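Visitor: this is a predicted model, with the sequence first.
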Amino acid sequence: MGTTGECVDVSVEEVGQWAEITALALVTTRIKAVSQEKPFVARLRTMPLGASQMSELSYSALVSQRTPRLIRQSDPELFQLVVINSGRQRIEQARNTGVIGSGQMVLYDSSRPFDAFAEESPVGTRAGGVMFQFPKSMLCFPARRLDRLLAVPMTARRGPGRLVAQFLTAAAAEYRACTPSDALRLGTTAVDLVSTVLAHHLDRMSDVLVDSRKRALYLRVTSFVQEHLGDPALTVDRIAAAHHMSVRSLHRLFQQHGNSVRAWLRDQRLERCRRDLADPLQRHLSASAIAARWGYPRPADFNRAFRARYGVTPGAYRNRTHHETAAGISRPAAKP
């Protein structure tokens, strides 16, 4: 069986490196080590699941902060659900404050400032757990309804919370044995389970049931697009025809998730190109070859779209990321 080939495992011993790595793979935060006497050690393992991502993290005691300025500079508009396996974390976000320990989970919003303090377990085990992050647009109810759940401890030991924790733990353990198509399906399942947990805590199970059909269709469409990104002939008309729906209905479906079909398709292709350009193992491929792989047969179109999206040319981005790698900064997987 083929593997996904995108699982990245990074260990660091400097808090500065940890800040740079998590900025690339998760969200940008300010990070400080708590102890100046004990060595700082951290590890991140990232596992892409289509538009979502699963990560295993462990780290020495630290303080992290996401400020309004950092949000203005970069906001991927994600939710992050973290299942805590060891240590304890104190989190403040959206005027909520929670202390979350082993066997609990907590929700973050990348668009809202937060302060977090993580401490190791009493026996010295590093703090950490499993994180699942996904675009807000994948939820079947408005993101603003989750404000009262941010930074609030939720159990991972019973009910829907236990199912989510068990699923994420098992999926992380078996990720290397999964194909890219498996990973897409795992991401869809994870979003469904997380939505169920959040709806459970919001007492909004009816929303999940009412919107499940539309949500299932949206996930089928986005999975189809993910699997055919390299086909330059993939158009809005073809996507609609493949799902036996009108173009107007397809546009309406994406609008309900805060996006347009063409913009979502473009962003997915550019993100795959960006990830490959930053990969040292693909240095032998030209930027135009990578672009063609992901549906950009004309280099000029790709260069223009890449620069508009990321602010630099593909060549400049590749040179910068490879220079960072050569300087000792390991690059984790990019966000979807």
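Guide: Perfect, thanks for sending it.
Visitor: please count neighbours and contacts with C-alpha atoms only from this point.
Guide: Noted.
Visitor: can you get me a residue count around Ser60?
Guide: Other residues within reach of Ser60, judged by other Cα atoms under 10 Å, total 26.
Visitor: next up, the contacts around it.
Guide: 33, 40-42, 118-120, 126-127 (Cα atoms under 8 Å, 6 or more residues apart in numbering).
Visitor: likewise for Phe224?
Guide: The contact partners of Phe224, by Cα under 8 Å, 6+ apart, come to Ile239.
Visitor: another structure for you, compare them:
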Amino acid sequence: MLTGALTSPGRGMFFSTRDLAPGDRVAAWERTLSQVFVNLEVAVDGDRPWAGELAAERWGALQIATEVFGPGTILRGAGSVAADQRTHILVRQQLDGDALLLQDGRMAELVPGRLAFHDARRPFRIVLPRRQRARILMMPRALLRLEEAQLSVLSGTVVDEAGEGAVALLLPSLCGLLEEVTRATTARREQLARVAAEILATVALEQVSRRPTSALWERITVSVRARLGEPGLAPQDIADQHGISLRYLHRLFQLHGTTVNGWVRMRRLEAARQELAQSGPAHRSIAAVAARWGFTSPSHFSRTFREAYGMSPMQWRSAAEADARSRC
């Protein structure tokens, strides 16, 4: 039975469906999950036996729960998101059995040793093919210190010890620390929970850094191409346009092997080179082409063009015209 609500640090609760009539279990389990986490819906196969157990405690901003449930499905649909304003981030760490977590078009296959982030602000589904046990951590989204665009990259992705970099080092420490929280004295649990939250934030940042969002990259590069003619176009303008921090913008371009200014400069040079290759009496002067593609100084344009292509803009135009005549 439900023995408490998470209203203050250290206050715990436990719930089990075992003493309930089979016909009452789904509604009671759904109600309990929605109270402890966020509004959720539960579905089970009526022909298969099941039971659910949930133990949870809150320490500071971090809530730690252990769920035993399955087979069944846990759903946070669009209606639940609209009706429930809680916007926490949840982390599912698989302890026994397996689970599928689906959010934002991604599917995280969870087995013991893996965890996945999911965002209560958007719909998600957790499919449990058999009875399983998992630890669920819930925290305010601000605790991860990530931009919204970064959080959308994070959701529905698998984190495990087989990863590279900091994740491979931090995940075992996080798992051990969470086990220690359950065994520690009351005086130490909140301190350990704070450390666990910091490790989670570091793991989340590392995970995001390794998975740049293709959709965001596409939106940024398309918009920048449309603004190449703006001489004053700066990284801060681009970041503001897309609602991300300047730091994240630079990190996104770094993950694609370039810099913001370097990428803009090369796109401007490519566009100018294409225009210079166009033949005909109506073509623009080299200075006009440079200005059209955001270069404020013709001499700087010529120098940059030569560095990139090994010839001056005039030489490139002459070569392109000669090639066009030879094909006539």
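Guide: All right, it came through fine. The structure displayed is predicted, hence computed values, not measured ones.
Visitor: now the helices: where do they sit in structure 2?
Guide: 22-36, 78-83, 148-154, 166-183, 186-209, 214-226, 235-241, 246-255, 260-276, 286-292, 298-309, 313-326 (DSSP state H).
Visitor: turn those helices into JSON lines, columns for distance to Arg122 of structure 2.
Guide: JSON lines is the format used below for those (distance: least, Cα to Cα, whole Å):
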{"stretch": "helix 22-36", "distance to Arg122 of structure 2": "15"}
{"stretch": "helix 78-83", "distance to Arg122 of structure 2": "6"}
{"stretch": "helix 148-154", "distance to Arg122 of structure 2": "9"}
{"stretch": "helix 166-183", "distance to Arg122 of structure 2": "25"}
{"stretch": "helix 186-209", "distance to Arg122 of structure 2": "18"}
{"stretch": "helix 214-226", "distance to Arg122 of structure 2": "17"}
{"stretch": "helix 235-241", "distance to Arg122 of structure 2": "23"}
{"stretch": "helix 246-255", "distance to Arg122 of structure 2": "22"}
{"stretch": "helix 260-276", "distance to Arg122 of structure 2": "30"}
{"stretch": "helix 286-292", "distance to Arg122 of structure 2": "43"}
{"stretch": "helix 298-309", "distance to Arg122 of structure 2": "45"}
{"stretch": "helix 313-326", "distance to Arg122 of structure 2": "51"}
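Visitor: for Pro140 of structure 2, find the nearest of those.
Guide: Shortest distance between Pro140 of structure 2 and the helices of structure 2, using Cα to Cα, is found for helix 186-209: 10.4 Å.
Visitor: residue in structure 2 paired with Val12 of structure 1?
Guide: Aligned against structure 2 by TM-score structural alignment, Val12 of structure 1 finds its counterpart in Thr17.
Visitor: state the number of residues packed around its match.
Guide: 20.
Visitor: so what's the gap between stretch 62-79 of structure 1 and the chain middle?
Guide: Computed by Cα atoms, centre = their mean, to the nearest Å, the chain-centroid distance of stretch 62-79 of structure 1 equals 14 Å.
Visitor: ok, back up a step: make JSON lines from the contacts of Ser60 of structure 1 and add neighbour count and distance to Pro135 of structure 1 to it.
Guide: Output for these, formatted as JSON lines (neighbours: other Cα atoms under 10 Å; distance: Cα to Cα, whole Å):
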{"residue": "Ala33", "neighbour count": "20", "distance to Pro135 of structure 1": "29"}
{"residue": "Phe40", "neighbour count": "20", "distance to Pro135 of structure 1": "31"}
{"residue": "Val41", "neighbour count": "17", "distance to Pro135 of structure 1": "29"}
{"residue": "Ala42", "neighbour count": "20", "distance to Pro135 of structure 1": "26"}
{"residue": "Ala118", "neighbour count": "24", "distance to Pro135 of structure 1": "25"}
{"residue": "Glu119", "neighbour count": "22", "distance to Pro135 of structure 1": "28"}
{"residue": "Glu120", "neighbour count": "19", "distance to Pro135 of structure 1": "30"}
{"residue": "Arg126", "neighbour count": "24", "distance to Pro135 of structure 1": "28"}
{"residue": "Ala127", "neighbour count": "24", "distance to Pro135 of structure 1": "25"}
